[in-house]
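> fold the following for me, if possible:
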Amino acid sequence: MRNLKLLPALIGATLVIAIILYVAFYFIFLDLFVDLWWYESLKLEAYFWLRLLYKFFLSGGVTLAFFAIFFFHFWVASRYLGLNPPDEVLSTLDQRRRFQRFADTFMNGSATVYTPISLILAIFIAIPFYNQWETTLLYFFGSDSGVTESVYGKDVSFYMLSYPTYMLIQQELLTTASLIFCMVGILYWLEHVFIPDQSSEFPLGAKVHLTTLIGFVVAFVVWGFMLDRFTLLYTDKHEPVFYGPGFVELRYQLPLIWLEIVTFVATAITAGLFIFSEKHRVKAPFLISLTLFLCVAGLPKIQFIPDLIQKYIVNPNPVKTNKSLIQYNIDATMNAYDLKNIKTVDMTIKLNATKDIETWSTQKHFENLPVWDREFIIDGYKQLQEIRPYYKIMSVDEDRYFILDHTRQVNLAAREVNISKLPPEAQNWENAHLRYTHGYGAVVTPAAQDADNPLIWYLRDLNMHSDVGFSVKHPDIYYGQEKFDYAIVPNKLNVVGIAGSSDPGIAEAYHGEGGVPIPSLFRKALFSFYFKDEKIFFSTNISTQSKVKIRRNITERINTLTPFLHLDKDPYLVITKDRFYWIQDAYTLSNRYPVSKPADDDFLEGKQNFNYIRNSVKVVVDAFDGGVDFYISDPSDAIIQAYSNAYPGLFKNLEEMPAELKQHLRYPRDLYYLQMKVYAKYHQQTPELFYEQAETWQFANVRGQPVLPYYQTMDFGNCNDTEEFVLINPMTPVNRGNLSMIGVAGTLDKSNCNLDYKPGITVYKFGKDVQVNGPAQVEALINQDPEISAQFTLWGQAGSVVEMGRMIILPMGNTVLYVQPIYLASTKNKIPELTRVIVSIGNVVVMDKTLWSAFNRLKQIYIQHAADSDGTETPKAIMNQEIIK
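This next block holds a predicted model:
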């Protein structure tokens, strides 16, 4: 009968244990096992364990430390310092025993209570450390950057690596000290009330203990005031004029913080003297210091005082009072966005461009201008080269390759797998995970091409046909930009014809190294649980040689490995003799760079709040095997050095990157866009100019859209006929259409003229004496030309849409060259055709089918005009109707 009564309890206990084990297995151990196997497949298991160790060591260590602090104070308060019986109570043995019995009962009971309370409080206090353990890691492994901020004279790495941790520690220690003081005070009071025969006076030990705790509270409050000084470096009260502290902050608010510290310490000291001086208590010092502290602490709440300072001292003399502080903001922002080393070239513009045209008409490979925009050509790629319904071209990249005797700029795209366009009945589990497992091959076309001709292909079709030498041993793409699901390869299916070629080599089973092995039924079962898919376990097509490929989207893959890196929006494909690779630019960001203006919210899709950035890492992902390598591209960055110190072996030096990949490194487009957006204002590097904002720039606009940075391959005469792959960015004055500058960002080492990666920016700045056309003004010249307008109208009536591509703008000697590609797109199939090229210098526009013929006609116009005049004016726009026909 007794056993029957225990049966429900046993069943309940068994169910509870089973549920706990299931939850622990499913949500902890299963993920742990799969993650470990995945890291092992990448040969990064040491990094996996190190990262796990850091996380649990820091989290567990902080929890244990706070538990020890709470427990120690409760234990001391209940065991030693709270008993204070009068002498007469302890005069006999019975009285001593009776008192001790009550005291032991209370102390043992309180210990039962405060032990779990200490643990709960420790976990509560440590929660912010759990969430910010990686920030704390930077504190331990960080080092000085060598750059000192100007306000307090500290190294900037202190603010980016140490300051956030100090703020966290100060807040948690202050909370801890306050909680302990309150709870220990309650404990002493309970001892005083419930233990009989206690003296009417609190014991001396209790007073000392409480006073010590008050001392800790005071110390942590003072530390908070000290840290508050640094918050002045991040004020935005003076925006949009400048960012950071101004005259009011450093001449009024900063002294107030020091006064708060002094008066608060004085209040604490006088309060302590008042408490301990039982016979000679004097309230006056305590009340005076307390009053002073309250007055000083209340002053920041009174806004009319700083308003008066601002109105009568700063506003009448804005530059004089804030001159050094504006300079701090300029210097800090230029440093934070890596703009300190920009090379500025003052470019003199001559109205007579004859000499420049003659010089540049002999320029080697001048035809290598990217008249094919990736935004237009992608439609042609999709229509002509996706070929099968299970392939998809996600995006078009730009790069340069040595083709046909020199470096040529190309557009290229990977052919990735996507079965969404297959018939619904074909979109089943076996097809999705065992059969259609990868993309195949890529397409490559020249960015430069003559108009009104069929598109030239450097690499095309599923047989990887190339007339220029492209050959890839392993063209399979298992990892890419598509949102891939998991794949299991090799398997027992006889996959034939998926790649659409008669080449038997294409139907071979996967023989790469990537993926997590499935050597046993145990792993099959675990993966079935992990993916919530029983088909994995019961499928007979999965062999012991099969491997599971997971996290095949390269962004997800890198983010899982290094969540502390922030990825560029545009990874790009690189073709080698052996296989395809993806190169991903990665950034380190911080929102704690002192006095630096925060970035706008249009970078990295607006997900980050930061005022410091470095392109510190180049990530290479193997599209065939999935291997991931991290290379430090900016060793001067203190943040990436801290991570490198914390995770030895994860990051490699850039010199270790294979040469065939290193030659395809480029200046990131998103980074350059951000830098130029900041530089548009901060190129005015004296406080007077910065305050005036008379030379503030903006991105050049055309058709209501900004002209964003674009890639160009050309020999700019820097290194012995070496062609550079650079980003071009034109800018105009605010609310004006004429050009102010052309920025060029590249990676060529101009000092040694080799292929070493050395990113830099050159700004070609135009004077104010000669007007230089911007893209909107050149487009206006094009639209005003009657013959061009008539031709556009004629094309538009033939069932086609006339599209004007991205305008190419290049500095050329003492003039500026504009190249405007014109496309025709059918209203039915949307396949674009490059139909004409318009070239312009000064106010002359010429349209032709080839860049060379248009440029030569432009040259003849200028030569003829120079012969007919003194060359002080530009010729009128001339158009040859026969060419248009």
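> going forward, measure contacts between C-alpha atoms and count neighbours the same way
OK.
> once you drop chain neighbours, what's closest to residue 863?
residue 354 (5.9 Å; Cα to Cα, 6 or more residues apart in numbering).
> show me the contacts for the one you found.
Residue 354 makes contact with 859, 862-863, 866 under the criterion Cα atoms under 8 Å, 6 or more residues apart in numbering.
> same thing with residue 338?
Counting by Cα under 8 Å, 6+ apart, residue 338 makes contact with 613-614, 675.
> nearest to residue 131, of those residues?
The closest of the contacts of residue 338 to residue 131 turns out to be residue 613 (Cα to Cα; 22.6 Å).
> before we move on, what SS does the closest one have?
strand (DSSP: H, G, I helix; E, B strand; the rest coil).
> excluding its backbone neighbours, what's nearest it?
residue 589 (4.7 Å).
> once you drop chain neighbours, what's closest to the residue nearest the centre of the chain?
In the chain, the centroid-proximal residue (Cα atoms, centre = their mean) is residue 566; its distance is 2.8 Å. Nearest residue to residue 566, sequence neighbours excluded (Cα to Cα, 6+ apart): residue 587, at 5.0 Å.
> OK, contacts around the one you found?
Applying Cα under 8 Å, 6+ apart to residue 587 gives the contacts 565-568, 613-617.
> rerun at 6 Å
Counting by Cα atoms under 6 Å, 6 or more residues apart in numbering, residue 587 touches 565-566, 614-616.
> give me the distance between the residue nearest to the centre of the chain and residue 605.
The gap separating residue 566 from residue 605 is 11 Å, by Cα to Cα, to the nearest Å.
> which residue ranges form the strands in the stretch 651-800 of the chain?
651-653, 697-699, 701-702, 705-706, 710-714, 724-733, 741-746, 760-766, 800-804 (DSSP state E, counting those that start in this stretch).
> right, and those strands - which one's nearest residue 685?
Per Cα to Cα, nearest to residue 685 of the strands of the stretch 651-800 of the chain: strand 697-699, 13.6 Å.
> quick one, strands of the stretch 201-350 of the chain?
Assigned by DSSP E, counting those that start in this stretch, the stretch 201-350 of the chain shows strands spanning 343-347.
> all helices for it, in order.
204-231, 247-248, 254-276, 283-298, 304-309, 318-336 (DSSP state H, counting those that start in this stretch).
> structure for this one too, so we can compare:
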Amino acid sequence: MSELFDEESREAPPPRGSRRSRALIITAIVLVLAFLGLSTFASLYTDRLWYKAGGYSGVFTTLFWTRTGLFLVFGAVMGLVVGLNIYLAFRFRPFFRPNSPEQTGLDRYRDAVTPIRTWLLVGISVVLGAFAGSSAIGEWRSYLLWRNGGSFGQRDEWFDKDIGFYVFDLPWLHYLIDYSMAVLVVALIAAVVVHYLYGGIRLQTSRDRLSGAAQVQISVLLGLFVLVKAADYWLDRFDLVTRSGSLVTGMNYTGHNAILPSKNILLGIAVICAVLFFVNVWRRTWLLPSVGLALLAVSAILLGLIWPGIVQQFQVKPSEADKEAPYIDANIKATREAYAIDDDNVEVTEYTKKAESTDATADAFASLLGQTSSAPLVDPQLVRQTFEQQQQARVYYSVADVLDVDRYTIDDTERALVLGVRELDQDKINTGDKNWSNLHTVYTHGNGVIAAYANQRPADNGPEKTDIQWAEGIQNNSQRTLSEAVGDYETRVYFGEQSPDYSIVGKAAPSDPSVELDLSVGGEAADTGSADAPSDAPTDSPSETPSDAPTDSASETPSVAPEDTTGNTDAEDRTTTYDGKGGVHIGGFFNKLMYAVKFGEPNFLLSERVNENSQVLYNRNPRDRVEKFAPWLTIDGDAYPVIVDGRILWVLDGYTATDRYPNSQRESFETMTDDSLQDKTGLRTLPTDEVNYMRNAVKATVDAYDGTVTLYEWDEEDPILKAWESAFPGTVQPRSDIPEDLLSHLRYPQDLFKAQRYQYARYHVTDPGDFYQGNDRWEVPEDPNSRGSFLQPPYRLFVNQAAADGAQRNVWSLTTDFVPYGKSNLAAFVSVDSDATDPENYGKFRVLEIQNAQTNGPSLIASEFAGNQDVRNALLPFQQGGNPPLYGNLLTIPVEGGLIYVEPVYAQRTGSTGGYPILQYVLVSYGDQVGIGQTLREALADALGVENANVTPGGNNGGGNGKGGGKGGGGEPQGTISQQIAVLLAKAEASFEAADQAQRAGNTVRWAQLMDRGKDFVSQAVELADQLPESPPAGEGGQGGQPTEPAQPSGSPEPTESPSPSS
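Now for the predicted structure:
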């Protein structure tokens, strides 16, 4: 090497800076490199510990070696090829250069480069290799899919290739081609520069502008480049079936008849051009290669751009519908298959009648009430403040912005519940208590689940009216029927959507006092291993004085709850010590140092709270944990909590997706899932953002206490999932391992349904001619309650369906509406079966398609509600008081007689602890009539024009499937006789007040109706009063307005009085 790089002259080196300056520069460079190296090593080392602690060390190993291998291989190839070409250009430089102004001007650059050319060669090769290797790291997904991918078992109709070729092989082959072209271009540029610098290329001479060595090297590089371009043309042919066109994605007439032939022609020209460049090595003339290169360029313009444009304009446009028909048909079939909305998964029922509310009878009222009593009136978007104000327990706890809806079997009845997890919110801790010790060792976790019945209201709200019937709470005399149904469970929440970035848990010795602040319920401490009171906790302060809780200073105390003015609570402050396995054991000094570097926090080395038994909990958001353990999945935006086997589990849906499915319609994932809840549910976009194939491949759970992540196979036939299982063996558990209790809480995923409904709006049409015309195109309606043009989100509720034997059954479903494109009337109602315990029907789309009937859509119904005089009169006091009503979810519910719209109306209440919305009215639209009432029963009776008699609801019960349970009825009061009397008298008073308002507004008809209703309530109260014993036993009426009779669903026999479950 030294012989080949002998210097041309031994000129004196240029002057150098002082030794001190050089030493300072070298020292600074060494320190920077040392810091970067230590940070990188700390990150890798702690990641390895974290993956190992989570039980997924194999994922870390596979990712590490795959990325490292790609970096080294592709970086080395780039560095070696470029370095070799630089070396060859210098090695075969001309030793005699004719004297010219050009060469004289280059002498100073040669003089500067020559002394450092070896270092320059190495530096350029290393830097370019590092860039190329870093780029290759990002292709680990493509590489692993190419290596582990298999067959889809289906072939495309244009090239007769298995779909697996497009999904698994083609992306990686494209990367190899693009990488090869980049390497050759960089090598060509480097060779040209060196040849020009050392006289191998002379631009200012009339002849012999290139030396023989320069001509050979440049010809070979250009020939290789054009040959690789020929391979690129060959691959581009297959991209035609995934190409986004103006009409549809995939092959079209122009692509098939113009672009495809042009690619084949260009491929041949490129091969010929490459041969000419290789021949130029011996012929030493640039005429033929130049002609070939010019021919390739002109052909690319004529055949690749102009010809397809001419075909499109003069052949396709005049009869586009006929020309594109076979290609549209292929697109329709592929799209419906790729999004699982084909005939195998969709059941269409025509709806040809319109609901009629005239001539209603008591039997019809009872039937409709039974079919609608499961309508959820507790809106998960609006009651967050109510949950926090009434069940927060401590100021530093909070719940999610949008609560979750799930179903539980309570008293043998499947009930829909609105749930939130009481999570730690460190932003609400008093400012004086926000020190490192408190934030990372004291305030470490949340506590428990809050739940309310979705379709039930309490019998007596008392002075603090909430209109929430709690199924799980610890304040306001709440029942804990959910805990009684599922059994005791671990309430501490260390892993949640709002968990701190990291916490340090564990104590040095079992005898040491606990320091983590916790709640105990009902006087029983949580599973702590220590029942220390907060005052026993140590501090990190030099003057360690006991206080109300552990702090860093004797004068600092952690936040505690204010005086409970909203109702009694069984919760007490305790301290606890985490004894789970979800963290990384810090161990000795080296691990402490690594985590101090990782988090940039010296207290890992200095604080006494960090000991050999300590664990550090981080990466605590459920979505983040699943994404790290399964980085090849895209996680649904809505993680929801369930209580299973004594634990709170976060359940998440994982998707496999691609944008390379042949002929399937490609669309932005963000566009397809956009609705009024997008910002609040934490939408996660896919790596490519655009997709044309999706499967709910995996169901994942995250234990809220110890962070254990379990991945269960869900779509056992998905080829993409099989490829990832081959790449990461043992990561995904078989579907048969899903516990039965967990299976009952699995549901159809929200983001997948949004993507499917977006595509189904166009692809419910299967005739290519009708599809092209677009006359029957649908769209998701706008949310009438959103501020701005946001689409209505899907809703989870029980939907009445006819069973095989003709009987009606309530099915847990995810639902949406469709309206004709650009219009407001209803086009279809769609529900998808969401009951995972019924594998035969799970994921089945049931489309109620409106035919020959003008049925109002959500926006028209909202306008109908707003324009109804009775509704306006009822809501007028709230609007005049500067407290405008809040409209809840506008629900569409199919019934035997047609469709019913139900919408709850809330008003903001200002209480002693803050404001929160309470349910005031229920609005109903059935046929041409609008009804309003304080309960669904009243609103439905008002719409039907019948008396609100004490009829037994017909049809299936509103709570779900089973017997017993709560009296749904959209919130019909229940309780002891005394409680029922109190509720009836309160309703009578409200009716009389509303009657006075109607009279002042001049609405005498409404005044008469309200007066009669109020009198009916008084009569019913008098009848019940006659049943009271002369001396009612002590305690009659229950505690705090809670019912003392077991809750009974609509349509079930009323039970005899019995004590209610204790709080």
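> returning to that earlier point: ok, which of the strands of the stretch 651-800 of the first structure comes nearest residue 819 of the first structure?
strand 800-804 (10.8 Å).
> list the helices and strands the closest one packs on?
strand 815-826 (3 or more Cα pairs under 6 Å, 6 or more residues apart in numbering; DSSP states H and E).
> beyond the strand it packs on, next helix or strand please.
strand 832-841 (DSSP states H and E).
> from the chain's centre, how far out does that next one sit?
37 Å (Cα atoms, centre = their mean, to the nearest Å).
> so the following helix or strand past that strand corresponds to what in the second structure?
On the C-terminal side of strand 832-841 of the first structure, the closest following helix or strand by DSSP H and E is strand 844-848. Mapping strand 844-848 of the first structure onto the second structure (TM-score structural alignment) gives residues 929-933.
> trace residue 55 of the first structure over to the second structure, please.
Under the alignment by TM-score structural alignment, residue 55 of the first structure pairs with residue 67 in the second structure.
> repeat that for residue 435 of the first structure.
Checking TM-score structural alignment: residue 435 of the first structure goes with residue 442.
> buried among the contacts of residue 338 of the first structure? Make that a ChimeraX selection.
Here is the ChimeraX command that picks out the buried ones among the contacts of residue 338 of the first structure, judged by 16 or more other Cα atoms under 10 Å:
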select :613,614,675
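> ok, so of the contacts of residue 338 of the first structure, who is nearest residue 654 of the first structure?
Closest approach between the contacts of residue 338 of the first structure and residue 654 of the first structure, by Cα to Cα: residue 614, at 15.2 Å.
> need the contact list for that closest one.
Counting by Cα under 6 Å, 6+ apart, residue 614 of the first structure touches 587-588.
> from the middle of its chain, how far away would the longest helix along the first structure be?
Assignment by DSSP state H gives helix 93-131 as the longest helix of the first structure. A distance of 48 Å separates the centroid of the chain from that of helix 93-131 of the first structure, by Cα atoms, centre = their mean.
> mind listing what's buried in it?
98-99, 103, 106-107, 110-111, 114-115, 117-119, 121-123, 125-126, 129-130.
> I'd like to know which elements that helix is packed against.
Using 3+ Cα pairs under 6 Å, 6+ apart: helix 93-131 of the first structure touches helix 45-76.
> skipping its backbone neighbours, what lies nearest residue 588 of the second structure in space?
Nearest non-adjacent residue to residue 588 of the second structure (Cα to Cα, 6+ apart): residue 612, at 6.0 Å.
> the one you found is in contact with residue 587, isn't it?
Yes: under the criterion of Cα atoms under 6 Å, residue 612 of the second structure makes contact with residue 587 at 4.4 Å.
> which one's more surrounded, those two?
Between residue 612 of the second structure and residue 587, counting by other Cα atoms under 10 Å, residue 612 is the more crowded of the two (17 against 14).
> and the more buried one, that one's in a helix?
No: looking at residue 612 of the second structure with three-state DSSP, it is coil, so not inside a helix.
> quick one: map it onto the first structure.
In the first structure, residue 612 of the second structure lands on residue 544 (TM-score structural alignment).
> its match and residue 354 of the first structure, how far apart?
With distances taken as Cα to Cα, residue 544 of the first structure is found 73 Å from residue 354 of the first structure.
> check residue 653 of the first structure too.
According to Cα to Cα, residue 653 of the first structure stands 48 Å off from residue 354 of the first structure.
> give me the next element, helix or strand, following the longest helix of the first structure.
The helix or strand immediately downstream of helix 93-131 of the first structure is helix 133-141, counting by DSSP H and E.
> may I see the buried residues of that following helix?
Of the residues in helix 133-141 of the first structure, those buried (16+ other Cα under 10 Å) are 133-139, 141.
> that one vs helix 45-76, what angle?
Here helix 133-141 of the first structure runs at an angle of 90 degrees relative to helix 45-76 (axes from the mean of the first three to the mean of the last three Cα atoms, to 10 degrees).
> which bit of the second structure covers helix 133-141 of the first structure?
Mapped onto the second structure with TM-score structural alignment as the criterion, helix 133-141 of the first structure occupies residues 140-148.
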